[in-house]
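Trainee: Okay, sequence plus prediction incoming.
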Amino acid sequence: MVRLSALVCVQSGDAHLSDSLRSLGFCDEVVVVADRCTGGPSEVARQAGARIVDGIFPLASHRKSAGVEACSGDWILEVEPGERVDRALAWEIRAALQMRPAGDWFELPIDNYVGETLVRGGWIGALGPDRGVRLYRRGVKSWAADGEAVLSGISAGRLTGALRRSAGADVAALVEQVGRLATAQAQRLADSDRPGALPVALARGAADFLRSYLGRQGWREGRLGFLLAVLTALHPLLAQIRAQEILEARRLAHAAEAIRPAPLRRVAGARAG
């Protein structure tokens, strides 16, 4: 039997973790990396019987690398907190691994839902990837400092079943999710002390809008596709501005600490007055 590990990286603001963990019962082990989590997510993972890696990870690459190191399986299935594996995909994954594939990694499609509506076009980046290398042999996937995945070996193909990802219960939840993603990205930028420049964020936002609306055919989704493109464009801008705010707050805190007067010490034997 090929041993399969599931890897889930979670932060304190992530929802749907319990649904994700329930869908991973077909795996031999589940490893949850809890980044700066207090209470909620860690307790959910503990109750589900997952192995927990607690810590503070400045970058997504640190988080995922720590998770891979904790996995003991021959293969790793990487799942985000808002994603679920249905029974058909679980069976397909197990069948593919038992056939001893010649390749080293599989690409999995990702179906993104807003509420109960499947939205196929317009998804890019952190807001909603529509595919990704999520099933791979242990040791063939790593991450660069900027979070980009680095693969070794050769592709084993693409599975037909898709991960089901919840992008939000409705449009309002989708907008809130963009804010959370931007805040998390801002924290990572501030921790690395590289918030970037505003013109660069604006240029990236414009490029992401075109990529979402035209390149990924968001226009096919009507008004929702246009909204996805706008939110995608706003993400780097919000992250850059928030990162600058975090760094400025830290500088002010350090400056206040530096000018704080030292506490007075009473000299032994000295007279009062």
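Mentor: That came in fine, so what should we check first?

Trainee: Please make it C-alpha for all contacts and neighbour counts, starting now.
Mentor: Fine.

Trainee: Contact partners for Gly121?
Mentor: Ser212, Arg216, Gln217, Gly218, Trp219, Arg220, Glu221, Gly225 (Cα atoms under 8 Å, 6 or more residues apart in numbering).

Trainee: at 10 Å what do you get?
Mentor: By Cα atoms under 10 Å, 6 or more residues apart in numbering, the contact set of Gly121 is 112, 130, 212-222, 224-225, 228.

Trainee: ok, those residues vs Leu181, which is closest?
Mentor: Leu228 (14.0 Å; Cα to Cα).

Trainee: Helix, strand, or coil at that closest one?
Mentor: helix (DSSP: H, G, I helix; E, B strand; the rest coil).

Trainee: Could you measure from it over to Glu83?
Mentor: Leu228 is 19 Å from Glu83, where distance means Cα to Cα, to the nearest Å.

Trainee: next one: Arg158
Mentor: Distance of Arg158 to Glu83, computed by Cα to Cα: 18 Å.

Trainee: One more to weigh against that first structure:
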Amino acid sequence: MTRLSALIVARNEEARLPDCLASVAFADEVVVVLDRSIDDSAAIAAVARAKVVEGAWELEGERRNAGLDACTGDWIIEVDADERVNEPLARAIRQTIATSPHAWHQVPVDNYVGDRLIRHGWAGSFGTTSVPRLSRKGAKRWRPQRVHPGLDWTGREGPKITEGALIHLVDRDISDMLRRLDKYSSAKAADLLATGEIGTLRANVRRFFSRGFKSYVSRKGYREGGWGVLLALCTGAFPLLSYLKAALEPERHR
């Protein structure tokens, strides 16, 4: 029988971890990677009979790769602590890994801000409606970056899963969304400084408008009313704010 590992990477997520663990109970193995956690996350994972890997990683890519290495299943589904695998997606994952000749598959995502499902407007690094989270063991490696690390693949991509969704509790409210923008742009500024190529003001101003347009028009954010405007602003602001932090305050982000 094809074995499935569920991988959860978290830091001080004792409040959200129980529901996340319950949603991946269909997997044959659950691995929880805890990065510098000082709350009760390890005890909660142990009660759920998960394999716990504890450590300290500066880069998100390295942390996620440690989790991939700890998994022993033939396939791996990666889930963050603020995400839940709903039952239709769980069934679709099982059906896919039983017959797929491919190396990896995109998984659909339903994004929530508070109790509101926002279907349109997600774009760029601020949010997405599908993620490449289901992969064969050894097919996927994350690159050494702090925020939204890139991916290197071995093997071919298969068809996107279309049943069910990964429920993503993105933000609690608008203030939480803006705090996330601040956090992500600081991490991205550190990545830019590490490469030595932060870009230019002109290029990032252009990206502000092009990414905002993509979110609001191409990704149909206008269908979400004011939420679509907010998403477009955050999507466009992310690269510009990251650049400005790297250019104007490099000492704070190295």
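Mentor: Alright, I've got the coordinates. Keep in mind the model is a prediction, meaning the values are calculated, not measured.

Trainee: ok, so what distance separates the closest residue to His253 of structure 2 other than its chain neighbours from Glu197 of structure 2?
Mentor: Distance criterion Cα to Cα, 6 or more residues apart in numbering; nearest residue to His253 of structure 2, sequence neighbours excluded, is Ala190 at 5.0 Å. With the distance defined as Cα to Cα, Ala190 of structure 2 ends up 11 Å from Glu197 of structure 2.

Trainee: list residues touching both of those two?
Mentor: Tyr243, Ala246.

Trainee: Same drill for these two, tell me which one is more crowded.
Mentor: Between Ala190 of structure 2 and Glu197, counted using other Cα atoms under 10 Å, Ala190 has the larger neighbour count: 25 against 11.

Trainee: Quick check: Gly124 of structure 2 touching Arg211?
Mentor: Yes: between Gly124 of structure 2 and Arg211 there is a contact under Cα atoms under 10 Å: 7.1 Å.

Trainee: what's the overlap in contacts for these two?
Mentor: Thr235, Gly236, Phe238, Pro239.

Trainee: So what's the gap between stretch 65-77 of structure 1 and the chain middle?
Mentor: In terms of Cα atoms, centre = their mean, to the nearest Å, the centre of stretch 65-77 of structure 1 is set 16 Å apart from its chain centre.

Trainee: and what of stretch 139-157 of structure 1?
Mentor: 16 Å.

Trainee: Can you point out the buried residues in that stretch?
Mentor: By neighbour count on 16 or more other Cα atoms under 10 Å, the buried set for stretch 139-157 of structure 1 is Lys141, Ser142, Trp143, Leu151, Ser155, Ala156.

Trainee: got it, and stretch 210-228 of structure 2?
Mentor: Quick answer for stretch 210-228 of structure 2 (16+ other Cα under 10 Å): 211-217, 219-224, 227-228.

Trainee: again with stretch 114-127 of structure 2
Mentor: Result for stretch 114-127 of structure 2 [16+ other Cα under 10 Å]: buried residues Ile118, Arg119, His120, Gly121, Trp122, Ala123, Phe126, Gly127.

Trainee: Tell me who's in contact with the last one.
Mentor: What it means is Gly127 of structure 2. Counting by Cα under 10 Å, 6+ apart, Gly127 of structure 2 has contacts Val109, Asn111, Gly121, His168, Val170, Ser215, Leu231, Cys234, Thr235.

Trainee: now with 7 Å?
Mentor: Gly127 of structure 2 makes contact with no residue, according to Cα atoms under 7 Å, 6 or more residues apart in numbering.

Trainee: residue in structure 1 matching it?
Mentor: Aligning on TM-score structural alignment places Gly127 of structure 2 opposite Gly128 in structure 1.

Trainee: Can you give me the distance of its match to Val230 of structure 1?
Mentor: 13 Å.

Trainee: what packs against the helix or strand where Phe106 of structure 1 lies?
Mentor: According to DSSP states H and E, Phe106 of structure 1 maps onto strand 105-114. The helices and strands touching strand 105-114 of structure 1, judged by 3 or more Cα pairs under 7 Å, 6 or more residues apart in numbering; DSSP states H and E, are strand 117-119, strand 131-137, strand 155-158, strand 163-168.

Trainee: so where do the helices sit in the stretch 1-150 of structure 2?
Mentor: 17-23, 41-47, 60-70, 87-99 (DSSP state H, counting those that start in this stretch).

Trainee: For these, please prepare JSON lines with the additional fields mean neighbour count and distance to Glu78 of structure 2.
Mentor: As requested, the helices of the stretch 1-150 of structure 2 are exported to JSON lines (neighbours: other Cα atoms under 10 Å; distance: least, Cα to Cα, whole Å):
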{"stretch": "helix 17-23", "mean neighbour count": "19", "distance to Glu78 of structure 2": "11"}
{"stretch": "helix 41-47", "mean neighbour count": "17", "distance to Glu78 of structure 2": "16"}
{"stretch": "helix 60-70", "mean neighbour count": "19", "distance to Glu78 of structure 2": "9"}
{"stretch": "helix 87-99", "mean neighbour count": "16", "distance to Glu78 of structure 2": "12"}
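
Trainee: Next, format those as a markdown table and append distance to Ala6 of structure 2.
Mentor: Shown next, in a markdown table, are these (distance: least, Cα to Cα, whole Å):
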| stretch | distance to Ala6 of structure 2 |
| --- | --- |
| helix 17-23 | 9 |
| helix 41-47 | 12 |
| helix 60-70 | 10 |
| helix 87-99 | 11 |
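
Trainee: Out of these, which gets nearest to Ser135 of structure 2?
Mentor: helix 87-99 (9.0 Å).

Trainee: how far out from the middle of the chain is that closest one?
Mentor: The mean C-alpha position of helix 87-99 of structure 2 is separated from the chain mean by 20 Å, Cα atoms, centre = their mean.

Trainee: Stretch 104-120 of structure 2 now?
Mentor: 11 Å.

Trainee: cool, stretch 84-95 of structure 2 as well?
Mentor: 18 Å.

Trainee: which residues sit against it?
Mentor: Contact partners of stretch 84-95 of structure 2, identified using Cα under 7 Å, 6+ apart, comprise Cys20, Ser23, Val24, Glu163, Gly164, Ala165, Leu166, Ile167, His168.

Trainee: Same question for stretch 103-112 of structure 1.
Mentor: Here stretch 103-112 of structure 1 has contacts from 118-120, 128-137, 153-159, 161-167, using Cα under 7 Å, 6+ apart.

Trainee: can you check stretch 40-56 of structure 2 too?
Mentor: By Cα under 7 Å, 6+ apart, stretch 40-56 of structure 2 touches Asn12, Glu13, Glu14, Pro18, Val30, Val31, Val32, Val33, Leu34, Asp35, Arg36.
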